[in-house]
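In: only geometry, no sequence info:
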């Protein structure tokens, strides 16, 4: 990749990737997946520049023909990112003769007055600010709202998020396009040797239940821990939590410490991407019993690795996981979750069937298809300008 964009007559799209950090998860992985999909599909009428902080280029799997608009390293930190996006990015975009800007993570540079697209991954800062960091509530409440209202088109990962956005911000439904996220081709049942290496590296037991994601309120880990406490006496499994420490995680940490079986709850913190496939594959069940998800990539990745998924009915999870997962309504409480987990771990035939259906279901979600939909949105916005 280079910082020099060759002149031609294709639509020049700049994608804001500043959110991509050193330990990516969630939205960051979605942004990287979009870049991966666009690089693989190579829309013939479009070319791309990536806004990225210095030193973060290796986080994106982009082809050589994707140019860089490089921000200083300090723009990779939260406050620096906001400052650079809003005050400095517009001039760089204009100097680079960009035709369309895509704010791939909730926000646009508001001083940009050309064609634009913004992706909103979820609406929790609007609907559930109590689950969020105060500065995100203020920032997204102001800048995301203005970005959505100013953008020529809005992209969301699910029909659920589209409905929420239309209600919360009175957006015209025709401006909102659903582009489901993808599952990387690397997510497939791992070889026994790879599973054994990850198990040894993290000192994991032979049988475990797995939760992956940032440790934060909406992941509802306190309820998962309570459900595990209810059934731990009847099963040999441990509960493994893989995710970096998030905001307002004190109650979750205390729930782990107070558990009567705390020694069988393993918190691994953030796990590198290259270990995720083996971690998923080694788990007997993957649990994502969130209060709210704008999409729900974790259960799909687990399914792709052949691991049965148990999800809640929070947000978009039922829409995304479909009939391939075990869906336990949040209203069932920890007791209801415990009951389903106990049945699933005790029934190998049921797990095998869930595994088969999950692999088939996850195969429908690819980054190439995600990129195809997004690329078509770019095309439609551009054509409306000329």
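Out: That came through, no problem. Given the structure is predicted, the values throughout are model-derived calculations rather than measurements.

In: rest of the way, CA atoms for contacts and neighbours
Out: Fine.

In: Would you mind measuring from residue 168 to residue 159?
Out: 14 Å (Cα to Cα, to the nearest Å).

In: all helices for the stretch 101-250 of the chain, in order.
Out: 124-127, 134-139, 145-150, 159-169, 192-201, 221-231, 250-258 (DSSP state H, counting those that start in this stretch).

In: Out of those helices, flag the one nearest residue 314.
Out: helix 159-169 (10.1 Å; Cα to Cα).

In: okay, pairing it with this:
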């Protein structure tokens, strides 16, 4: 069977989560499938890692993005390469590909659905164009299978919002993570990161982003209570959080008196993120919703104790490897954080369970499920 993979921006210079996840899926599919061949359609020159080889062919489809690429150039290329099934890893794609197609629900819809059903009612983060929203919503209904990242996303978002979607159309395939190994980085590499960010021996960690669902406020207010009322002296490292944002939550005077407890980092590389996670004694992940939950997956695979959001995609991934709290309650957040810092038995239990849970989330497992799903269309094609 010839499987087409549509990923227009997979080799672009934009290092976005969607493109990174797309690369992981392609790596795992090629490594784990010896029966089928793959044709990867994109708009950019492939990196050396994804150059043509046995069972993988790159087809660079030219033309501008948008309607021309999705509805004209890509369908012609799919037909020319005689693909049997299309795996769409992009935001948009052909509405009439001519073959069975699988579509992964984009980040945007998970964020919008959570906000519409449970949230603030004014979600505007990374809003796509009118064309992108129209085509993406059309693909949700027209695709043969809609792939979702967690059961939380399926049961609490998609089924409640798209009430007319057939249940048998929805499939959950979770992401994977490469398990942290103690010797992944040299001592010199770790020391370089510690020196660059002036890291103390012990620190608490949160990795944020501009998405309002990241819930930075609860982490900062919870940490403030840990310092003010629970006498915690361990500093917190906040990635992707500005000084002005911290001050807006804790107040200028309190921040000035406790500024040495905040280590603010604007951007980090993938390797720096892993080193930061491995060195943390506590990881806060209090998002209301996350698509692939990649950071918390990496944290549990490193055996780092976690405090995360109850009744969410994050708690589904953690399953016993984290302390669950109400993300809107700074008191719960602070008490859970302090428990991790003072209870060694709790830490050992969370670490052990985390490493066990991480074995479930391997990209090879994700690929096996995806291959089995695509092969169900073999007879029909």
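Out: Received, thanks. Given the structure is predicted, the values throughout are model-derived calculations rather than measurements.

In: sorry, back to before: who has more neighbours, residue 168 and residue 159 of the first structure?
Out: Under the criterion of other Cα atoms under 10 Å, the comparison of residue 168 of the first structure against residue 159 puts residue 159 first, with 20 against 13.

In: ok, the alignment partner in the second structure of the more buried one - contacts?
Out: Aligned counterpart of residue 159 of the first structure in the second structure: residue 151 (TM-score structural alignment). By Cα atoms under 8 Å, 6 or more residues apart in numbering, the residues touching residue 151 of the second structure are 172, 313, 316.

In: Just name the closest of those residues to residue 193 of the second structure, please.
Out: residue 313 (30.3 Å).

In: Quick check: that closest one vs residue 151 of the second structure, distance?
Out: 8 Å.

In: same deal with residue 255 of the second structure?
Out: 40 Å.

In: likewise residue 198 of the second structure?
Out: Counting by Cα to Cα - residue 198 of the second structure and residue 151 of the second structure are separated by 40 Å.

In: so of the contacts of residue 151 of the second structure, which ones are in strands?
Out: Using DSSP state E, the members of those that fall in strands are residue 172.

In: ok, and the most crowded of the contacts of residue 151 of the second structure?
Out: residue 313 (23 neighbours).

In: per the alignment, residue 294 of the second structure corresponds to what in the first structure?
Out: That one, residue 294 of the second structure, aligns with residue 297 by TM-score structural alignment.

In: I'd assumed residue 181 was in contact with that match.
Out: Yes - under the criterion of Cα atoms under 8 Å, residue 297 of the first structure makes contact with residue 181 at 7.4 Å.

In: Those two: which has the busier surroundings?
Out: residue 181 (27 against 24).

In: which residues does that one contact?
Out: Contacts of residue 181 of the first structure (Cα under 8 Å, 6+ apart): 30, 33, 157, 295, 297, 365-367, 370.

In: Okay, and which of these map to helices?
Out: 30, 33, 297, 367, 370 (DSSP state H).

In: List just the nearest of those residues to residue 351 of the first structure.
Out: residue 297 (19.9 Å).

In: And the strands in the stretch 201-350 of the first structure, which stretches?
Out: For the stretch 201-350 of the first structure, strands defined by DSSP state E, counting those that start in this stretch occupy the ranges 208-212, 238-242, 265-269, 285-288, 309-311, 326-327.

In: Flag every buried residue along the third one.
Out: It stands for strand 265-269 of the first structure. 265-267, 269 (16 or more other Cα atoms under 10 Å).

In: For residue 85 of the first structure, state which of these is nearest.
Out: Using Cα to Cα, the buried residues of strand 265-269 of the first structure come closest to residue 85 of the first structure at residue 269, 29.5 Å.

In: my guess is that closest one contacts residue 253, does it?
Out: No - using Cα under 8 Å, residue 269 of the first structure makes no contact with residue 253, being 11.9 Å away.

In: Alright, calling it a day.
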